[in-house]
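> Provided below for reference: sequence and predicted model.
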Amino acid sequence: MISYRSPVEKEGRRAFLPTFRAAAFMLGVCVAAIASAESYPAKLITFVTPFSPGAGPDVFVRAIATEVGHAAGVPAIVENKPGASSMLAAQSVMRAAPDGYTVLITGNVAFTGNPHVVKKMLYDPVADFTPVTTLSKGPMYLYVNPKTLPAWNATELVSLLRKEPGKYSFAYTSITSQLPAEVLQQSAQVKLLGVRYRSGAAAIPDLISGQIDMMFTDYTPWAYVKSNKLRAIGVTDLQRSPYTPGLPTFKEAGIKGMDIGFWLGAYLPANAPAPVVARLHQLLAAAVKAPEAQAASQTMGMFEFVMPIGELAKYQAKESADWGRVIRGAGIQPE
């Protein structure tokens, strides 16, 4: 029997074939992607960070990378991309493939501070990334040069600053270290001169020598407090730090709005597969518990701070909104 197909039926079949082949191809791509995600990680992982080599956060990231590499059985390296308020590192990861092999570990300034103080952002802090988890967090400490600014506590400090408005200077490296000083000026009604530095490593020598009078930063310079080269005035957290239990909080001194700290988080490029995010989260959560990572955290006065999957996006949104209100209240304009 000879079958017969009408011209319409033949044309429909010809039209259907490309569609079928495209669907089959996409299905194959999806299956391959899922298989690749489930076998993750299977090759070198690059951790990109905005911190300078040797800085406290860099030491922490390297400890994390080492632990992840050992646990996963793959090589892991750290790539430092400092500059532009952490934007260079973020932009580099944004452009990478979302396969889990390029990971950004950065401070909160990249996602909660920059959007409010940078006119031309190099990335979208929400649309361009897949949040994985926070890793650690800590407060800021106010250090002063005891010779140029002879105050022993926040009350004495405010008294000195009020006597000579604009005389005393503070160093800052980003909005994270600038914001507490701005809030201090607003809350205590004092006037300071801000001086921007590329890094804390560049600012601390000037603080010790007296070229700068004060600086908000992490716990790293505490050794200079022990040697009497610097004096610590207060901590920005609502609770005293267990690392420095004798140091009062600014809240105790009656200075409001100083609950400004910093945290480190891990991000992948946008649209990273869920299995990859889950596995990386698992690896990072274990890595922060390693002795080397714990030691690096303690050097900065930070604490382990790992959030469940899916929570970092919510936390980032809240933090960004809170920082935005404080930044606008301090009168800081985008540049």
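The structure has been received and is ready for your questions.

> all contacts plus neighbour counts: C-alpha atoms, from now on.
Fine.

> buried sites along the host helix or strand of Lys314?
Element membership for Lys314 (DSSP states H and E) is helix 311-329. Residues 312-313, 316, 319-320, 323-324, 326-327 are the ones in helix 311-329 that count as buried (16 or more other CA atoms under 10 Å).

> which helices and strands does that helix pack with?
strand 129-139 (3 or more CA pairs under 8 Å, 6 or more residues apart in numbering; DSSP states H and E).

> the structure to be compared is supplied as follows:
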Amino acid sequence: MKSIFYLCAALSVAMAQTAVAQSYPSKPIRMVVPFGAGSGTDQVARALAQAMGQADKITVVVENRPGGNGFIAAQDVANAKPDGYTMLLTTNSTHAAAEHLYKNVPYDPVKDFTPVALLRKGYLVMVTKPEFAATTVADFTEQAKKEPGRLNFGSGSSSSRVSAELYRQIAGVDLVHVPYKSNPNALNDLMGGLLQVMFVDTSSAVNLIKSGKLRGLAVSSQRRLDILPEVPTMQEAGVKGYEMSYWTAVYLPRNAPPDITAQLSRLLGKAMNSQELKQLTEKTGTEVAFGDGEVLSQFQASETEKWARIIKAAGIKPE
């Protein structure tokens, strides 16, 4: 009798979970972004929210929580109720690089989250003000070597910082790092003359380059990007062995129900195939790299090892 009771109880729980998943989502979903408005990640978040609303009548509220190296947003979601209504749209900054850059990360990027979906990959571009004397990477490197410790770079994400640190290591130059809450803030200071150089995601930089507000010196990809065909790769610019990319993914708090996780993954996959997202990836030089939670889990593990190697090779000490 006990075995029949436990079987019935298990079936009841399974049926209840299935019913919840079938009705999910039944209220607005909160999408937390660890970077500021206007950042590349923010652009994806808002395009996703729009696509999910149009296709499935789902209300997704984008909430930017920049600062604290992405810790504020990550902690927010890690501590949220795991019911599928609070998700983190983030990058390798919080979920592959942070534990190797900082001594006291207030969350576990694996244990505190449920992987939902890998969304896209992207690249960075080395930029300066158009008025800056150096017009090529070689020029910048030469000037930096003549003035060690005099030139600075800003970063508002781990990808931005580590890209610059990798260049600094390979080129053998001494640059001063200036941290920011988000890349848009750093870009404003770059255009204002407070910074000399930045490595920033193409999503944030392409329009500024095309409008003449910034000069693109080189891209971090292995081949030139269609949106910036005139900008050489770092390899072409003489920084041999240089290649960097970043990625965007979605997580729920730990212990999120598998049915809810799978349903959200399906909804995100559908949105990534929408015309809005296809147009966004085309105009920002990024690429769709969709995978479900299992794919994301395996990818995150390999990327964490990769970023650890890069950060260690660049000589960056955890702060």
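In hand now; what should we look at? Quantities reported herein were computed from a predicted structural model and do not represent experimental measurements.

> re earlier: as JSON lines, the buried residues of helix 311-329 of structure 1 with distance to Lys81 of structure 1 would be great.
Listed next are those as JSON lines, based on distance: CA to CA, whole Å:
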{"residue": "Leu312", "distance to Lys81 of structure 1": "23"}
{"residue": "Ala313", "distance to Lys81 of structure 1": "24"}
{"residue": "Gln316", "distance to Lys81 of structure 1": "22"}
{"residue": "Glu319", "distance to Lys81 of structure 1": "24"}
{"residue": "Ser320", "distance to Lys81 of structure 1": "23"}
{"residue": "Trp323", "distance to Lys81 of structure 1": "24"}
{"residue": "Gly324", "distance to Lys81 of structure 1": "26"}
{"residue": "Val326", "distance to Lys81 of structure 1": "28"}
{"residue": "Ile327", "distance to Lys81 of structure 1": "26"}
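
> of all those residues, which comes closest to Gln239 of structure 1?
Glu319 (18.5 Å; CA to CA).

> if I pick the residue mapped onto that closest one from structure 2, what's in contact with it?
Alignment of Glu319 of structure 1 against structure 2 is given by TM-score structural alignment, with Glu303 as its counterpart. Residues counted as contacts of Glu303 of structure 2 (CA atoms under 8 Å, 6 or more residues apart in numbering) are 92, 96.

> quick one: stretch 88-98 of structure 2 aligns where in structure 1?
Under TM-score structural alignment, the match for stretch 88-98 of structure 2 is residues 104-114.

> SS state for the residue lying closest to Arg46 of structure 2 once chain neighbours are set aside?
Spatial nearest neighbour of Arg46 of structure 2, chain neighbours left out: Val62 (6.7 Å); criterion: CA to CA, 6 or more residues apart in numbering. Following DSSP: H, G, I helix; E, B strand; the rest coil, the label given to Val62 of structure 2 is strand.

> count the neighbours of the aligned partner of Pro229 of structure 2 in structure 1 for me.
Under the alignment (TM-score structural alignment), Pro229 of structure 2 pairs with Pro245 in structure 1. For Pro245 of structure 1, the tally of surrounding residues (other CA atoms under 10 Å) stands at 10.

> how about Pro291 of structure 1?
12.

> from Glu304 of structure 1, how far out is it?
12 Å (CA to CA, to the nearest Å).

> for structure 1, longest helix please?
helix 7-38 (DSSP state H).

> so who does the residue nearest to Arg46 of structure 2 touch?
Counted by CA under 8 Å, 6+ apart, Val62 of structure 2 has contacts 30-33, 45-46, 49.

> in helices, which of those residues appear?
Among the contacts of Val62 of structure 2, the members falling in helices (DSSP H) are 45-46, 49.

> can you report how many residues lie near the closest residue to Gly257 of structure 1 other than its chain neighbours?
Distance criterion CA to CA, 6+ apart; nearest residue to Gly257 of structure 1, sequence neighbours excluded, is Val183 at 6.6 Å. Neighbours of Val183 of structure 1 under the rule other CA under 10 Å: 23.

> equivalent analysis for Gly238 of structure 2, please.
13.

> cool, and Met234 of structure 2?
25.

> alignment lookup: Val288 of structure 1 to structure 2.
Looks like Val288 of structure 1 aligns to Met272 there (TM-score structural alignment).

> could you check how far that match is from Val295 of structure 2?
With CA to CA as the criterion, Met272 of structure 2 and Val295 of structure 2 are 16 Å apart.

> cool, Phe35 of structure 2 as well?
24 Å.

> how about Met15 of structure 2?
27 Å.

> same deal with Ser23 of structure 2?
25 Å.

> just Arg254 of structure 2 next, same as before
17 Å.

> what's the burial count for the alignment partner in structure 1 of Leu208 of structure 2?
Counting by TM-score structural alignment, Leu208 of structure 2 lines up with Tyr224 in structure 1. The tally of other residues near Tyr224 of structure 1 (other CA under 10 Å) stands at 15.

> spatially central, which residue of structure 2 would that be?
Nearest to the geometric centre of structure 2 sits Thr91, at 2.7 Å (CA atoms, centre = their mean).

> ok, it to Lys283 of structure 2 distance?
19 Å.

> what's the closest of the contacts of Val62 of structure 2 to Gly149 of structure 2?
Of those, the one sitting nearest to Gly149 of structure 2 (CA to CA) turns out to be Val33, at 33.4 Å.

> and the closest one, what pairs with it in structure 1?
So, by TM-score structural alignment, Val33 of structure 2 is matched to Thr49.

> okay, that match and Lys147 of structure 1: tell me how far apart.
On the measure of CA to CA, Thr49 of structure 1 and Lys147 of structure 1 end up 36 Å apart.

> what does Ser85 of structure 1 give?
31 Å.

> the more surrounded of those two?
Ser85 (21 against 14).

> what sits against the more buried one?
So Ser85 of structure 1 contacts 50, 109-110, 114, 174 (CA under 8 Å, 6+ apart).

> how about Leu187 of structure 2?
Met198.

> before we move on, the earlier item: which ones are touching the aligned partner of the residue nearest to Gly257 of structure 1 in structure 2?
Aligning on TM-score structural alignment places Val183 of structure 1 opposite Leu166 in structure 2. Residues near Leu166 of structure 2 by CA under 8 Å, 6+ apart: 242, 310, 314.

> output these in CSV; the columns should cover distance to Thr86 of structure 2.
Below are the contacts of Leu166 of structure 2 laid out as CSV (distance: CA to CA, whole Å):
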residue, distance to Thr86 of structure 2
Tyr242, 37
Ile310, 32
Ala314, 35
